[in-house]
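> Got a sequence here, can you model it:
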Amino acid sequence: MIEIRRPFLFAVASLLILSAPPTEATAQVSTSDVDAIFAAFSGPNTPGCTVAVSEAGRPVLGRAYGMADLEHDVPNKLETVLEPGSVAKQFTAAATILLALDGKISLSDDIRKYIPEVPDYGEPITIRHLLNHTSGLRDWGSVAGIEGWPRTTRVHTHTHMLDIVSRQKSLNYEPGEFYSYTNTGYNLQAVLVERVSGMSFAEFSRTRVFEPLGMMKTEWRDDYNRIVKDRAVAYSPTREGSFRQNMPFENVHGNGGLLTTVGDLLKFTHNLQTGALWGPEFLKEMHTQGVLNSGRQIAYASGLNVGKYKGVREVQHSGGTAGYRGFLTRFPDQDLAVAVMCNAGNANPGRFARQVADLYLGEAIVTDEPAAPTVEAVEVSGADLERFTGAYILTRNQQRRAFSVVDGALRLGGAALVPIAQNRFAFEEAVFEFDVESGEQRPSAVFTTPDGDVFQMEPVEDFDPSTDDLAEFTGEYSSPEAEVTYSFKVREGSLARVDRYGRAIPVRPSGPDAFVGAGGTWVFHSEGGRVTSVSLVSGRVWDLRFERVR
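Here you go, the predicted model:
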């Protein structure tokens, strides 16, 4: 923490006077231990963080570190307004659920009932799908990036968002089939609230959420030009070791865009603990975890991740927008909450918040739950390991993964996998199982994630195209969904994607007719012996089709 020698500039650590002793569920905490967690962000030449802790709704700690404005030597303080990124989603979910409790909507309604700009994909996309990230809708910001206008490079608005959504001819997947994080669902909820309530989303939130909870320093960034008292400037680090401004110059909100303080965040999350303001039905809907069509329950509820941390029940969400970072976590059984926000893009508020929580949880993290069974490694011959090497494709989203053998161990990228059977390999709690009974020299595989999600993986052949082979993929390809045309050309013996400004980015082969680079995986398609189109898989956008136009 900053040494306090010039109070006006550097007295950046503020300690709330404890209004009540800690509950028996938590430990006594030294502020010096908290300060040590934030040491890297507590100097006079760095942006920093604010942190607040509450027990049973009572504030027990508040600290501020680093600078809110490096140009004007303004320190962070507890009242500093920052953005917690996607932590905002729980506030949007709250507004949506309040409309449902008012009887004005049903969470099982098709979103097209209120927002007909969303295309008809055959199967209804419900409001609950939007809440749980199971809609299949592509992330509009990812599509905007493919267009050449990534987030914060232009003043994106909800009009832009709806325009992009209306152009999408397909979904990533059938609604309810998978969980896939997408900001689109939460921007659509903001529009939904406006259309149903007849109020702006900002006004509805102010009158129904912020003011009733006493969150007097909280508002939506629906106009990025508006002057906001006590707002910190957001920064990102440079390669030279200094910082540059990185502000969110956009007006989209609901997915993020919440201007708030750590103290106000704790007021909201305490109401999610008690339900004092909106009652048990509100709490139930906020904490109801999504269920996929398969019947599998996911961790994501309504703007909240529900799970465990070191054996302790936890409800949390992280976030980041431009150079802002945030994390809000609550431990229901201990009635403990921690909020951290930072104006440094290289800060990790999730790690900081949980390190602070560790200090308060104390013995609560020693759980009586049985330890995970110890899995002993088995010996697999080198010849058998070689069967599993090479490139594989995840059939769900066309992403590529490559296995190799290094020093007698099967590796995925740089991570060594532990053999737990002749055809099963573990990495932490994830498992890869190869179908050796198929008799194929290179068998298919199933990848099971720690939360039970299952991905089918199919082997693909090595692809080492000649310059003549690469020439088959050259040409111009256009996507009406992204309103952009890209060229592919052979440059210095490699295929390169060329954008509208003439910038060439090499792509490298990853399998037959597939290349990786320039923002994702590009899979070319042929008809009648001629390449006619290419599909892009890029993060939150699966299978965006570009047709060959030249």
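> CA atoms for contacts and neighbours, from now on please.
Fine.
> Burial check on Thr260, number of neighbours?
For Thr260, the count of nearby residues is 23 (other CA atoms under 10 Å).
> quick one: the helices in the stretch 151-300 of the chain?
Ranges of helices within the stretch 151-300 of the chain are 158-167, 184-197, 201-205, 262-274, 280-287, based on DSSP state H, counting those that start in this stretch.
> how about these in CSV, adding distance to Ala409 and mean neighbour count?
Output for these, formatted as CSV (distance: least, CA to CA, whole Å; neighbours: other CA atoms under 10 Å):
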stretch, distance to Ala409, mean neighbour count
helix 158-167, 45, 17
helix 184-197, 41, 21
helix 201-205, 54, 19
helix 262-274, 46, 22
helix 280-287, 42, 16
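> would you turn the ones you listed into CSV with distance to Ala445?
Formatted as CSV, the helices of the stretch 151-300 of the chain follow (distance: least, CA to CA, whole Å):
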stretch, distance to Ala445
helix 158-167, 34
helix 184-197, 32
helix 201-205, 46
helix 262-274, 42
helix 280-287, 34
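> Out of these, flag the one nearest Asp543.
helix 158-167 (14.3 Å; CA to CA).
> Arg548: which of the helices of the stretch 151-300 of the chain is closest?
Nearest of the helices of the stretch 151-300 of the chain (CA to CA): helix 158-167, 18.5 Å.
> Now do that closest one and helix 184-197, the angle between them.
Here helix 158-167 runs at an angle of 110 degrees relative to helix 184-197 (axes from the mean of the first three to the mean of the last three CA atoms, to 10 degrees).
> If you count contacts, what does helix 158-167 end up packed against?
Applying 3 or more CA pairs under 8 Å, 6 or more residues apart in numbering; DSSP states H and E, we find helix 158-167 packed against helix 140-147, helix 184-197.
> possible to save those as JSON lines with distance to Arg206?
JSON lines is the format used below for the helices and strands packed on helix 158-167 (distance: least, CA to CA, whole Å):
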{"stretch": "helix 140-147", "distance to Arg206": "26"}
{"stretch": "helix 184-197", "distance to Arg206": "13"}
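> Let's compare: structure for the following, please.
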Amino acid sequence: MQQVDERIDAWIRGVATPGMAYVHFDGTKVIIERYAGLADIPTQRPVDARTSFHGFSVTKTLTSLVVVQLAQAGRVDLDAPVRAYLPTMPYAGDISVRHLLTHTGGLPNPLPLEWVHSPADDGSFDSDGFFAAVFSKHAKVRSAPGERFAYSNLGYVLLGQLIERVTGSSFKDVIRHAVLRPAGITERELGFTWPADNMHATGYLRAPSFSPSCCRSSSTPDATWACARAVGAASSPSY
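Alright, predicted model coming up:
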């Protein structure tokens, strides 16, 4: 416990991060719960159990979970070419759904993606148009499918589009229906909407801005358990 506290304090003092929440748990209980630093520098608002954070790429777990659920339901063949589901996919070659799931499709990973926009603008944001331009600009693969591991955000963008194409529903609605609700997860614990209580942590970067992930999560132990439930306990819904 002391080593954890010392490490967290060192991170904060070294300006590695303005603030953080740390919750460690095993299969039965929360072992360590710590909050430190600031959620917002100008207002000096501290990080506490009410603070929520962007999910970032941890939410790729939810995307992959839904794809596997669709495979179990016979709606998706993991070894089929992605083009079977997305005929206009910009990348040539035999890139399979499994390749995208495992980051072995050879797709590029341009950073920053720069698709950050305010929650108020989300309804009018043209996600399809934005990513069509990104794919057009970065249309060259880095390696042959299955040749090597190469992390790619664009691969998971395609998986999100595949989910929408196969289900006929929006990505957000599918995640809510297939993962969050079956696991008993509330929108406050893990969700797409901005928290009304203004307790979301402000993001700070030393580098140019890049995209937060699709979801936002609270830092409470209950929310931490919720994230675990989403992956470990979500049953296959009826698609």
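> Distance check, the most centrally placed residue in the second structure against Gly191 of the second structure.
Geometric centre of the second structure, nearest residue: Thr59, 2.4 Å, by CA atoms, centre = their mean. Distance, Thr59 of the second structure to Gly191 of the second structure, by CA to CA, to the nearest Å: 10 Å.
> Check the contact lists of those two and give me the overlap.
Common neighbours of Thr59 of the second structure and Gly191 are listed as Cys215 (criterion: CA atoms under 8 Å, 6 or more residues apart in numbering).
> Give the equivalent position in the first structure for the residue nearest to the centre of the second structure.
Aligned counterpart of Thr59 of the second structure in the first structure: Ala88 (TM-score structural alignment).
> How about Arg181 of the second structure?
Counting by TM-score structural alignment, Arg181 of the second structure corresponds to Glu211 in the first structure.
> where's that match relative to Glu203 of the first structure, distance?
Taking CA to CA, one finds Glu211 of the first structure at 10 Å from Glu203 of the first structure.
> likewise His133 of the first structure?
From His133 of the first structure across to Glu203 of the first structure, the span is 25 Å (CA to CA).
> ok, now Ala68 of the first structure?
27 Å.
> before we move on, what about Phe515 of the first structure?
Counting by CA to CA, the gap from Phe515 of the first structure to Glu203 of the first structure is 47 Å.
> Over to Arg530 of the first structure?
According to CA to CA, Arg530 of the first structure stands 55 Å off from Glu203 of the first structure.
> Counting neighbours, what do you get for Val338 of the first structure?
30.
> Just give me the match in the second structure for it.
Checking TM-score structural alignment: Val338 of the first structure goes with nothing.
> so Val338 of the first structure sits in a helix?
No. Per DSSP: H, G, I helix; E, B strand; the rest coil, Val338 of the first structure lies outside any helix segment and is strand.
> Excluding residues flanking it in the chain, which one is nearest it?
Val53 (4.6 Å; CA to CA, 6 or more residues apart in numbering).
> which ones are touching that neighbour?
Pro59, Val60, Leu61, Gly62, Leu266, Leu336, Ala337, Val338, Ala339.
> mind checking the SS state of the residue nearest to the centre of the second structure?
Classification of Thr59 of the second structure by three-state DSSP places it in helix.
> now the one 4 residues further on
Taking three-state DSSP as the rule, one finds Thr63 of the second structure in the helix state.
> Distance of it relative to Val179 of the second structure?
Separation of Thr63 of the second structure from Val179 of the second structure (CA to CA): 10 Å.
> same thing with Gly106 of the second structure?
Using CA to CA, Gly106 of the second structure is found at 28 Å from Val179 of the second structure.
> and what of Asn109 of the second structure?
Asn109 of the second structure is 27 Å from Val179 of the second structure, by CA to CA.
> and the two? which has more neighbours close in?
Just comparing Asn109 of the second structure and Val179: by other CA under 10 Å the higher neighbour count belongs to Val179, 26 against 16.
> Tell me if I'm right that that one and Ser64 touch.
No. At 11.0 Å, Val179 of the second structure does not count as touching Ser64 under the criterion of CA atoms under 8 Å.
> if we can go back for a sec, show me the contacts for the residue nearest to the centre of the second structure.
Neighbours of Thr59 of the second structure in contact, by CA under 8 Å, 6+ apart: Ser213, Cys214, Cys215.
> To what extent is the equivalent of the second one over in the first structure buried, counted in neighbours?
When the structures are aligned by TM-score structural alignment, the residue of the first structure matched to Cys214 of the second structure is Gly257. Summarising burial for Gly257 of the first structure: neighbours were counted as other CA under 10 Å, giving 27.
> For Cys85 of the second structure, which non-adjacent residue is closest in space?
For residue 85 of the second structure the amino acid is Tyr, not Cys. Leu162 is the one closest to Tyr85 of the second structure (CA to CA, 6+ apart), at 6.3 Å.
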